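J.: Sequence unavailable; structure follows:
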């Protein structure tokens, strides 16, 4: 990996990574993985809560410790009532009011066949965990493998254009024309909303050639940023008032903008096994605090995975929290590789594996239940989620027809 001041042209690196490798992988047809069952969440009527005090401080450098129980715990280990309590969610509105929405999970034959547990499990490859105190936290592993994304052609090109700034100092990813997915700890510390969540905003990078005198534009070094206010914020109950090691499993939040944007967004997917990702790699772009005003891209292989977390050594610094972690996932219905958000970058976690002390940067994986919850937040009902998938197929077919028409491969 090249360090920050490397002379390797970023244009060449990105073209090789984003164009040549995906093109080669497109000829590889994987064995068709089984279809993932997506549960259905049935929300109750929201209950009003007291107004938020916005008393918490934003914690950008989020770290946890994991013991054996938290590492091996997953959706397949929890009964319906435990999971539904964690899948309940708070909604924070722009005026400071908030509500709590309880949910049920619709019964189905697959759920009953598993004895009242949800069928979503991943193998744990020999984890042995022991809690240790007083360790130095590290987020750069060896040579710094991050790359600054510079130039309007790259900053505004997909998938980099899906990364947005969060006014509390984090990063988010566009997942619809109105919604941004980010980390829960960027807006809530587990007990209360952070001070900056009172007037939460999302920042869109715009070309430097744009007139900076326009309303809502500010300059932070090179790229300009257009800020948009957030209409409401949703946080899962599993994050709120939970033990720190449990909360990391639910470290995600969805922000709804006051008005839609016109940028491409990246669609969500249930996180597959790492073997089902192209190159077993994940990617994400964020606004790392040690490179102010710059969008930073990185990619790396998945090192380990549990039912709720993705362990990796992608170089990252505070400010990257909330970045959309994506990979190229095989879409059976489209019969092609698609970039999809499969997780949210959270922070790092300390583990002991095979007697050796290790720490990992960690992303919260999108499980079937979390996918169902976020989909409801975005669409409001499950029918729209199904329709959204159908629209995705139509959009891809239209793009393919257009490419064939103009003769571009």
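T.: Noted; the coordinates are in hand. Everything numeric here is computed off the predicted structure, so don't read it as measured data.

J.: from here on, contacts and neighbour counts on C-alpha atoms
T.: OK.

J.: all strands for the stretch 151-300 of the chain, in order.
T.: For the stretch 151-300 of the chain, the strands defined by DSSP state E, counting those that start in this stretch occupy 163-166, 171-174, 179-182, 201-206, 217-219, 224-236, 253-257, 281-286, 295-305.

J.: next up, a second structure to put side by side with the first:
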């Protein structure tokens, strides 16, 4: 099945124009470097690893659905032990918030076979226990329109750059089909859930969420979902009361991700 998915992606890519030159990753180490990107944060997954997420409302974080599952057991991570660390940089975040509720796309199945459906529906929305009302942490808008050939950017954390976010200003959408975006962006373990941004018209908007990495014609690519109406669907699920905590645990002690953590924090597709 995986081989079939990658062949499908190769065909999609070959029908598009050549990949434009990508910018290199740059680490946002200082407050000046990270200005405007504080709404991107690290998600500490109950001390078992981390993903990346982005604030789209004062109390809502958009990320990848597979981040909410234990990759060894397939069980859901206890939402009450997930912490969003907004703008985490060198051991300090602009804001820390626990998660109160979480919903995954209703068509996402973690234990299913690797398929285009899994990537397309790999979205989750987290409701924070308290909204972040900090003048330096501004939620991002979400947009639907992005197509092959468009330039995008990504802000992410990853296993080898876990203590500060990195930004790739320019990468490209090299293919789009069946709700999946194929992108030339540089991602690695931990970058799951990272926001993909469009900068058209001077507006910074999230247009996709990183789901996986793969190889196409020998080149590394990032795979993400085409948002379409999925974010509205997830918002409606929260409004309908979906996403009650799996269990209630004390949050008095903040879980910290140490050097001995399982650095993967996420499941990626590989060739």
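T.: Now that the structure is in, tell me what you want to look at. All of these numbers come straight from a predicted model, not from anything done at the bench.

J.: just to revisit the earlier point, and of the strands of the stretch 151-300 of the first structure, who's closest to residue 86 of the first structure?
T.: strand 224-236 (6.5 Å; C-alpha to C-alpha).

J.: Okay, angle between that closest one and strand 201-206 too, please.
T.: 140 degrees (axes from the mean of the first three to the mean of the last three C-alpha atoms, to 10 degrees).

J.: average offset between strand 224-236 of the first structure and the second structure?
T.: By mean C-alpha distance after the TM-score superposition for the first structure, the fitted strand 224-236 of the first structure averages 1.8 Å away from its aligned residues in the second structure.

J.: So what touches that strand?
T.: 86-94, 184, 199-208, 212, 216-219, 250, 252-258, 377 (C-alpha atoms under 8 Å, 6 or more residues apart in numbering).

J.: Pull out the buried residues from the residues you listed.
T.: For the contacts of strand 224-236 of the first structure, a burial check counting by 16 or more other C-alpha atoms under 10 Å picks out 86-94, 184, 200-207, 212, 217, 250, 252-257, 377.

J.: Could you export the strands of the stretch 151-300 of the first structure as a markdown table, including distance to residue 337 of the first structure?
T.: What follows is the strands of the stretch 151-300 of the first structure, written out as a markdown table (distance: least, C-alpha to C-alpha, whole Å):
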| stretch | distance to residue 337 of the first structure |
| --- | --- |
| strand 163-166 | 21 |
| strand 171-174 | 20 |
| strand 179-182 | 22 |
| strand 201-206 | 27 |
| strand 217-219 | 36 |
| strand 224-236 | 30 |
| strand 253-257 | 26 |
| strand 281-286 | 13 |
| strand 295-305 | 17 |
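
J.: Figure out which of those strands is closest to residue 41 of the first structure.
T.: strand 224-236 (13.1 Å).

J.: can you give me the offset of the closest one from its chain's centre?
T.: 15 Å (C-alpha atoms, centre = their mean, to the nearest Å).

J.: Give me the angle between that strand and strand 253-257.
T.: Using the same axes, to 10 degrees: strand 224-236 of the first structure against strand 253-257 is 130 degrees.

J.: about what we covered before: for the strands of the stretch 151-300 of the first structure, which one sits closest to residue 148 of the first structure?
T.: Closest among these, using C-alpha to C-alpha: strand 295-305, at 4.6 Å.

J.: Mind giving me the packing neighbours of the closest one?
T.: In terms of contacts (3 or more C-alpha pairs under 8 Å, 6 or more residues apart in numbering; DSSP states H and E), strand 295-305 of the first structure is packed against strand 147-149, strand 281-286, strand 309-312.

J.: Mean neighbour count and distance to residue 176 of the first structure added to the ones you listed, as a markdown table?
T.: Formatted as a markdown table, those follow (neighbours: other C-alpha atoms under 10 Å; distance: least, C-alpha to C-alpha, whole Å):
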| stretch | mean neighbour count | distance to residue 176 of the first structure |
| --- | --- | --- |
| strand 147-149 | 20 | 23 |
| strand 281-286 | 24 | 17 |
| strand 309-312 | 23 | 23 |
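
J.: can you tell me which helix or strand the spatially most central residue of the second structure belongs to?
T.: For the second structure, the residue sitting closest to the mean C-alpha position, by C-alpha atoms, centre = their mean, is residue 193 at 1.1 Å. Of the helices and strands defined by DSSP states H and E, none includes residue 193 of the second structure.

J.: And for residue 386 of the first structure?
T.: helix 382-406.

J.: how far out from the middle of the chain is stretch 42-61 of the second structure?
T.: Centre-to-centre, stretch 42-61 of the second structure and its host chain are 9 Å apart (C-alpha atoms, centre = their mean).

J.: Which among the strands of the stretch 151-300 of the first structure is found nearest to residue 328 of the first structure?
T.: strand 281-286 (8.1 Å).

J.: Average offset of the closest one relative to the second structure?
T.: Relative to the second structure, strand 281-286 of the first structure is 1.1 Å off (mean C-alpha distance after the TM-score superposition for the first structure).

J.: Which strands or helices does that strand pack on?
T.: So strand 281-286 of the first structure, by 3+ C-alpha pairs under 8 Å, 6+ apart, packs with strand 163-166, strand 295-305, strand 324-331.

J.: mind running it again at 7 Å?
T.: When contacts are defined as 3 or more C-alpha pairs under 7 Å, 6 or more residues apart in numbering; DSSP states H and E, strand 281-286 of the first structure packs onto strand 295-305, strand 324-331.

J.: against the second structure, where does it fall?
T.: Here strand 281-286 of the first structure aligns to the second structure at residues 151-156, judged by TM-score structural alignment.

J.: Spit out the contact partners of the equivalent of residue 226 of the second structure over in the first structure.
T.: In the first structure, residue 226 of the second structure lines up with residue 365, judged by TM-score structural alignment. Counting by C-alpha atoms under 7 Å, 6 or more residues apart in numbering, residue 365 of the first structure touches 271, 308, 309, 310, 342, 343, 344.
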